[in-house]
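# take this sequence and fold it.
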Amino acid sequence: AAHAALAQGRRNEAIQHYETVLQVNPTIVAANVALADLSLARGQRAEAAKYARAALKENPRLAGPLVVLGRVALEESRVDEAIDLLQKALDVNPNLPSAFFGLAYAYQLKGNRDRAIQNYRKVIAFSPGDAASYNNLAWLLADDARSQGEALRFAQKALELQPRNGRAMDTLGWVYFKQEKLAEAEKHFRAAGEILPNEAAIQYHLGLVAHRQGRTADASAALKRALLINPNFEDAATARKLLQELGG
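Down below sits the predicted model:
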């Protein structure tokens, strides 16, 4: 019944069914595994971790719950612990795109570009429709002039898979910016900003492209918008420095 409810998108009904099953027997692995996944999808990290641990108590060699615990650790900024858990999941099942994605993102957070790229490539090898991996790969590859052609292909692929994804538009704009194709970059940053008007990084990118084009007033306005949206966004210090240089 729970499988049927899930297949038809009736997630709450499936959760109720699995919870009822566990009231009768709290050690049933399949129910704990399903609830761990469903809880994580709803953003309920503590619940997800509880069900994942219950499943692993019955069978420590289950890749799915290890991935759930790894993703919970990642979302709570316990990056090294996440890497350890996700690697354990891959030791059990070496063909898990979700584990490779988690590892890639963890290494990206740690600034280990090469390992992040390596793991994102594994995701798309197993799961060629994974837009987020194409997007993140494009972003990482854009930094190196030697891989900007590939970065462009991956950014275009991400946007092809998710045409209304503002982050993918921003990434494509960033690749064009790195290639000095400023008009194309601005076009995509503007489109991204329409979809995600409260994303400081996009306004910052608009500021950078305006600065590069010599449009000082537009650059200052965009940088101010970025800092107003989020005074602590990732590139806030660079934005403030540039704003100061522009006399803002």
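# from here on, contacts and neighbour counts on C-alpha atoms
Fine.
# so which bits of stretch 107-124 are buried?
Tyr107, Gln108, Arg113, Arg115, Ala116, Ile117, Asn119, Tyr120, Arg121, Lys122, Val123, Ile124 (16 or more other Cα atoms under 10 Å).
# narrow those to those in helices?
Tyr107, Gln108, Arg113, Arg115, Ala116, Ile117, Asn119, Tyr120, Arg121, Lys122, Val123, Ile124 (DSSP state H).
# wait, which of those residues is closest to Ala36?
Closest approach to Ala36 among those (Cα to Cα): Val123, at 21.7 Å.
# would you do the same for the sequence below? I want to compare the two.
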Amino acid sequence: MKQWILLWVLVLGACSEPAPKIPQVDVAALEGPVANAVQQSIEDLELALDEPRLWSNYAEVLQAHQLYGAARKAWQARFKLGSLQPGELLLMLRCEEALGQPIEGVQEAVSSLLVENSDLISLRFSRGSSRLRAGDLQGAKEDLELALGQDRHPAILLAFGRTVLSLGDAERARSLLEEARAGAPGDVDIQKTLAPVYLQLGESDLANTELQRQLRGPKALRFDPAEIRMTQRSVSSSANTDRAREAMSRREWRIALVWLNKILAVYPDRASAHARRGMCHLMTNQPQEAERDFRKAIGEDESLAMAHRGLGVLAGRSGRTAQAVTHLARALELNPDDPDAVGMYPIALLKAGQLQEAESAYLSARKRFPNNRILVQQWLVVLRRMGRPDQGFAAATSAIQELGEDAALLHHAGLCLEAMGRTKEARQYHERSVAADEKSPSAARLEKIK
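Purely as a prediction, here's the structure:
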């Protein structure tokens, strides 16, 4: 009888446990895509308040958009449901760190899980990183050293290198950071940490070399699936990226800048956004801002063809012909199908005095984009301005044979003939240009060469 009474007490106690409340968010104050994502998560959760997966989903959406206060409440509700996964605990640690407020029971749960399963590298690394940022150097050293014993990932090497550096062991920090750099040669955080280490060790030349080193290759990105999944939930950034792309496709550069500035305000190291903003600055005649953005983009991700193309354009405009050739060649290496880079490269070679290479690059470009009239026009203009009107005329007649009576090409052919002193023939080409398009600038030329 006593057992039945005890059982009924437990059942009644369970029934009296209030259902968790969904932390509310003022969606009216959020951007449309973010508000939709949050609202959808709430609607899903309202259908099954006892479903752990839905609480995790809601917390992740909130945390992905930096709504940490509400995310903390959602994680608290999820914690009470039990059966926590390592990835969930990892994100709870991140939320605690962002707010500077603990989530009750999380630290104990993490410690317990790590005792039970020592192979949870991501969770141990995350706790070690949090301890490092909180100033608990010994705790960070303990966690990160154990994590490093299982996986010498560049991100772990970087965090552990920073830890031992803070503990005063610069030599060991150097060894760890150099190993991290070998694994992630494109990571700016490793570079920023390693240069001061060299200075501390009295090796100023190495420090200067490190600061001037061009970053290439992968970065020491976080590698836990839970963090990657949460990042992918950040629809605000992706929506703004789409808006920026659409504005750029319509050549509405200043509108695109608005969206790109929003992205970079939240993600200041996003290389692709810097590259796009650099292009917008370039197209609105802001060369200094453009160069700054392009260099920032390449500093974060050396493989961005758009940034190299932009730097090639800027270098060409300022007379730095060798740099123009280098950047445009790299842009083509990264994206051989970029028509702008394909057209600019032979011109850069020509201005750099590499005549044979320029001719070869131009013919290759014509073969790749046979109907690109602007490519031909740019080539003709540069040849004429560089005192090579004979080559320009030959290129023009060849293109006219392939593309037909194009007014612009006929006009440039006439200009090349004028430069060679062949006025009578020039007049014929200008007449053909006007016949093809009565608005052709050849009409004005005809009045001058009567």
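# and the TM-score between these chains?
The TM-score (TM-score structural alignment, normalised by the length of the first structure) is 0.70; 214 aligned residues with a Cα RMSD of 3.6 Å.
# which one of the ones in helices among the buried residues of stretch 107-124 of the first structure is nearest to Gln23 of the first structure?
Using Cα to Cα, Val123 comes nearest to Gln23 of the first structure of these, at 36.6 Å.
# return the residue of the second structure aligned against the closest one.
Structural correspondence for Val123 of the first structure with respect to the second structure (TM-score structural alignment): Ala331.
# contacting residues for that match?
The neighbours of Ala331 of the second structure, taking Cα atoms under 8 Å, 6 or more residues apart in numbering as the test, are Leu304, Ala305, Met306, Ala307, His308, Arg309, Ala341.
# pull the number of nearby residues for Asn12 of the first structure.
Neighbour count for Asn12 of the first structure, taken as other Cα atoms under 10 Å: 12.
# map it onto the second structure.
If you follow Asn12 of the first structure across to the second structure using TM-score structural alignment, you land on a gap.
# next: Leu140 of the first structure.
Here Leu140 of the first structure is matched to Ala348 in the second structure, going by TM-score structural alignment.
# quick one: the residue lying closest to that match once chain neighbours are set aside from Gln288 of the second structure, how far?
In space, Ala348 of the second structure comes closest to Val325 once its chain neighbours are excluded; the distance is 5.5 Å by Cα to Cα, 6 or more residues apart in numbering. Between Val325 of the second structure and Gln288 of the second structure the computed distance is 20 Å (Cα to Cα, to the nearest Å).
# could the buried residues of stretch 107-124 of the first structure go into a markdown table alongside distance to Pro197 of the first structure?
Shown next, in a markdown table, are those (distance: Cα to Cα, whole Å):
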| residue | distance to Pro197 of the first structure |
| --- | --- |
| Tyr107 | 28 |
| Gln108 | 25 |
| Arg113 | 28 |
| Arg115 | 32 |
| Ala116 | 28 |
| Ile117 | 29 |
| Asn119 | 31 |
| Tyr120 | 28 |
| Arg121 | 30 |
| Lys122 | 33 |
| Val123 | 30 |
| Ile124 | 29 |
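# list the ones among the contacts of Ala331 of the second structure that fall in helices.
Reading helices off the contacts of Ala331 of the second structure with DSSP H, I get Ala305, Met306, Ala307, His308, Arg309, Ala341.
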